[in-house]
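Asker: Quick one, what's the 3D model for this:
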Amino acid sequence: MLGFLVIVLLTLLLPTILLALSSSGWSHSRRRGAPSAPPGNTGWPVIGETLAFLKPHPSTSIGDFLVQRVSRFGNVFTSNLFGQPTVVSADAQFNRFLLLNELKAFEPGWPRSLIKVLGRYTILALVGDDHKYSRSIIVNFLSGARLQTVFLQGVERASTAILGSWKGKGVVSAIEEARKFTFAVIAKAILSMEAGNTETEKLQREFEMFSKGMLSLPLIFPGTAYWNSLKARSNILNVIRQKKEEKINKMRDGRTDVEDDLLTWTLENSNFTEEQTGDLLLGFLFAGHETTAKVVALAIYFLGGCPKALKQMRVNGTLSTHLCVMAAFWAVHMDPSLFEDPEQFNPWRWKDPSGIKKSNNFMAFGGGSRLCPGAELAKLEFVVFFHHLIMNYQWKLVEPDHPFCRPLVEFNGGLQVKIHALES
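Answerer: From the prediction side, this is the model:
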């Protein structure tokens, strides 16, 4: 879940922290006397360099957009993305400074097109006390005690259900199965919706439409990905609104069968309006589903080509959480001066500090006040799912299917894997 959308833009998308200039619609203000904007290129009128930014590239690289501009302008440069003047940073020290100095030197800001899809009350867009308050709702809901009881049981059920359905199948799409798993967990956690129900499957389809268009060119006319994303947003909010009304009626009637989920938690522990509640849940749904699904799929991809790691992980039926490492394709994480052979999947690097200059350069879950509030749930999902997967199945890719950023991580062929059930 990675700091809500920070994961997407900073970790699974591209190594950029998007900062607005004072003349833009973004809210990054700078003090008087601050140095001028770094060198760069603003590209074409209106669209700027957005098309180059969105150009697909292997997710184990930083992509041509960054390679070309970093080599020409340096690790911090000026561009124009999504119709907004933007400073792009691929510098480890500067990025860490941004995360740890919110409201001191910079104020977070995001493209208006993205906020229009996520909502003005999404935790991503909030700052100061409003952000702290919304974040506290989620952090308290995902407390350690609840993770060990309520959520562990839910993740366990979802894992065994998905993997149990593989029996008798020769080939499965790992990315689609990962999406089913993470959506089952998050839909249950947020709205108490059960996996396999028609209502849940319909919501998942709406959500996939929502995700595909949220980072596309903001063209608002029928048929475009962005238009479809806005339409899906409306449909998802209608479901949330319906569930909210049902819960309020149960509470009013004094019923004891009110579900224990984030919606109920928000109703009981906040004074949010309907719009605030919808935006909070929608943002959490995105962060808790799409990004975690990508991590699971990427781990299946990389572990499938690393039998040594799988063999070690099957010893005594244990699973090391340190293997949750290569989900972050951020420029800093791909910097060979900080990480040896960064393009290679090497889970053992985290056991050898000599191969890493500074551990605080690895920020897969964000940092500072933007540290992902759902990080522990994401880790729990990953560890439980892979414990059951590794102890019950062997797998290999049907054909090469390297992950690409489009701009979210995708597999052209759906990551088809041939599976074989292990003997008990």
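
Asker: Every contact and neighbour count from this point should use C-alpha atoms.
Answerer: Fine.

Asker: What ranges does the stretch 201-350 of the chain have for its helices?
Answerer: If DSSP state H, counting those that start in this stretch is used as the criterion, the helices of the stretch 201-350 of the chain fall at 225-252, 262-269, 274-304, 307-314.

Asker: Buried deepest among the ones you listed, which one?
Answerer: Each of these was given a mean neighbour count from mean count of other Cα atoms under 10 Å, and the largest, a mean of 22, is that of helix 274-304.

Asker: Closest to the centroid, which residue in this structure?
Answerer: Among the residues of the chain, the smallest C-alpha distance to the mean C-alpha position (Cα atoms, centre = their mean) belongs to Thr291, namely 3.0 Å.

Asker: Please generate a structure for the following sequence too, so the two can be compared:
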Amino acid sequence: MDVGLLGLLQLSIESQPVLLAAVPAIVGILFGGYYMFKTFSFHGKRLPPGSLGLPLFGESISFLKAQKHDKTQEWVETRIRSYGPIFKTSLMGKPTVVITGTAGNRFIFSDNDNAIMSNQPSTVSSIMGKYNTFELTGHNHKLLRSAMASFLKPESLQRYVRDMDSLIKQQIFQEFNGKESVMIVPFMKRITFNVACALLFRLPYGKELDSLFEDLTIALKGMWSLHLNFPTTSFYRAMAARRRIFEYFSKLIEERRKLSEGNASSENDAISSLLNLRDENGEELSEDMLVDNIMTLIIGSHDTSTILLTQFVRHLARDKMFYDYILEEEKKILREKEGTDERLTWNDIQKMKYTWRVAQELMRITPPVFGNFKRAITDTSFGGFHIPKGWQVFWVSSGTHMDEHIFPQPEKFDPSRFEPTSKSYPPYSYIPFGGGPHVCPGSEFARMEVLLIVHHLVTNYEWSEVIPNEPISRDPLPYPAMGLPIKLYVKSKEEICT
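Answerer: Predicted coordinates:
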């Protein structure tokens, strides 16, 4: 049963008034049957405790409301207190098992493709496309993931550092020059998008890139909305944006193919790398598969960085001590570079150890991705509970990130947790980028980008929040609700050099 059936019921009401009296009974039978099926069709199997919520909608409305107000952790913890670390619910129209804890993360992120596979909500798969790497299995999934991992590995990324540093420095100066205040969220979204497009995809600046940015923003907003495909809804607008994105990249792919004729070994960017791939039959990848995975790469290559950078700016505005510690580390790097090429290098980035520990702690407390969906492709079990084939499995990072047995005083901001001499945390307990064989292939690109941007911010500026204690809102990702406006103070040359 889906929204289309509700639409048919509505049409029947409008066109045939005589059926009005029967509608409550019809709806009751349909919803009752749905609920009975979801609840009792696995008689004899030990399903996890929990509630499937309302027929059709399940607990999606309360879940999305919690997301909107950054209360998802409380939403999960309330159910853990009632049912334990493994519980059932119904989200995005499907029965779902929520799994928390280190053992649960290991189960989710281990190479367990025979039982559990990636599975985005229907809104996500519709907008990103059914051939994106999260939806694929088998040969094509491994082919695409291997290509992305190879292109984004540290040895490959090192060639981008100087160009990335110059681009970031230029973009910050252009945006901040002559201004007393800046809206950080839109700025960080744009700078990370521009960096990814310029270095990973070689996309030209101009009106088309501006339109692509706007469409990707619209598409992202619709991914975790309700699957309601009619005008005025977020999902409807997102699908319209996807069609425009598809058209843009289809045209680009055609142009790149013409340029690469006679030069099949060219791998200057991510798009060229994907164009050179061949499926198990030796054929080029389809246009749909190429576009879906280019779109996936662009979204993935800038959103995590944007969230982390926004949290960085927000936290350093509130805590001068951490700002000063980071500033001293960055100034030391500048002093060591006196008389040489001013652009930062790969070796310089490796010296930003304390800065990255602050980043790690920010991602522990406010992970860019709170959780995500997978799907049982066969009957399986975990923790003594049956997980039926076809059910969603949802993992959440807070289950370990905020566990006092893993991270003592989890509410306290403490970057020293990640010092080499500190007590190590168990595998699969810290998962801002996933874990095991399913760790995000773009994590190193994100680290490089974040560290370069933070370096140029703290060495050139100080800032304060315009809106003290601005709350976080997830729509669907965690951003300050008002866009994080800040007041700027530009440092003099003497301040930068001393």
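
Asker: returning to what we had before: columns distance to Gly368 of structure 1 on top of the helices of the stretch 201-350 of structure 1, output as CSV?
Answerer: Listed next are the helices of the stretch 201-350 of structure 1 as CSV, based on distance: least, Cα to Cα, whole Å:
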stretch, distance to Gly368 of structure 1
helix 225-252, 29
helix 262-269, 24
helix 274-304, 18
helix 307-314, 32
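
Asker: Val398 of structure 1 is nearest to which of those helices?
Answerer: Between Val398 of structure 1 and the helices of the stretch 201-350 of structure 1, the shortest separation by Cα to Cα is 10.8 Å, and it involves helix 274-304.

Asker: Give the aligned range of the closest one in structure 2.
Answerer: Under the alignment (TM-score structural alignment), helix 274-304 of structure 1 falls on residues 287-317 in structure 2.

Asker: Of the helices of the stretch 201-350 of structure 1, which is nearest Asp335 of structure 1?
Answerer: Scanning the helices of the stretch 201-350 of structure 1 with Cα to Cα as the criterion, the closest one proves to be helix 274-304, at 19.4 Å.

Asker: mean distance, that closest one to its aligned residues in structure 2?
Answerer: With mean Cα distance after the TM-score superposition for structure 1, helix 274-304 of structure 1 departs from structure 2 by a mean of 1.1 Å once superposed.

Asker: helices or strands up against that helix?
Answerer: Based on contacts counted as 3 or more Cα pairs under 8 Å, 6 or more residues apart in numbering; DSSP states H and E, the elements that helix 274-304 of structure 1 packs against are helix 112-118, helix 174-191, helix 198-214, helix 225-252, helix 262-269, helix 375-392, strand 393-397.

Asker: average offset between the first one and structure 2?
Answerer: Between helix 112-118 of structure 1 and its aligned partner residues in structure 2, the average distance after superposition works out to 1.9 Å, using mean Cα distance after the TM-score superposition for structure 1.

Asker: repeat for the shortest one
Answerer: The superposed strand 393-397 of structure 1 is, by mean Cα distance after the TM-score superposition for structure 1, a mean 1.0 Å from where its aligned residues fall in structure 2.

Asker: now do the longest one
Answerer: Its matched residues in structure 2 lie on average 1.2 Å from helix 225-252 of structure 1 after superposition (mean Cα distance after the TM-score superposition for structure 1).

Asker: Find me the equivalent region of that helix in structure 2.
Answerer: So helix 225-252 of structure 1 is aligned with residues 234-261, judged by TM-score structural alignment.

Asker: Could you check how far the residue in structure 1 sticking out farthest from the centre is from Asn392 of structure 1?
Answerer: In terms of distance from the mean C-alpha position of structure 1, Asp253 ranks first, at 37.9 Å (Cα atoms, centre = their mean). Taking Cα to Cα, to the nearest Å as the criterion, Asp253 of structure 1 is separated from Asn392 of structure 1 by 46 Å.
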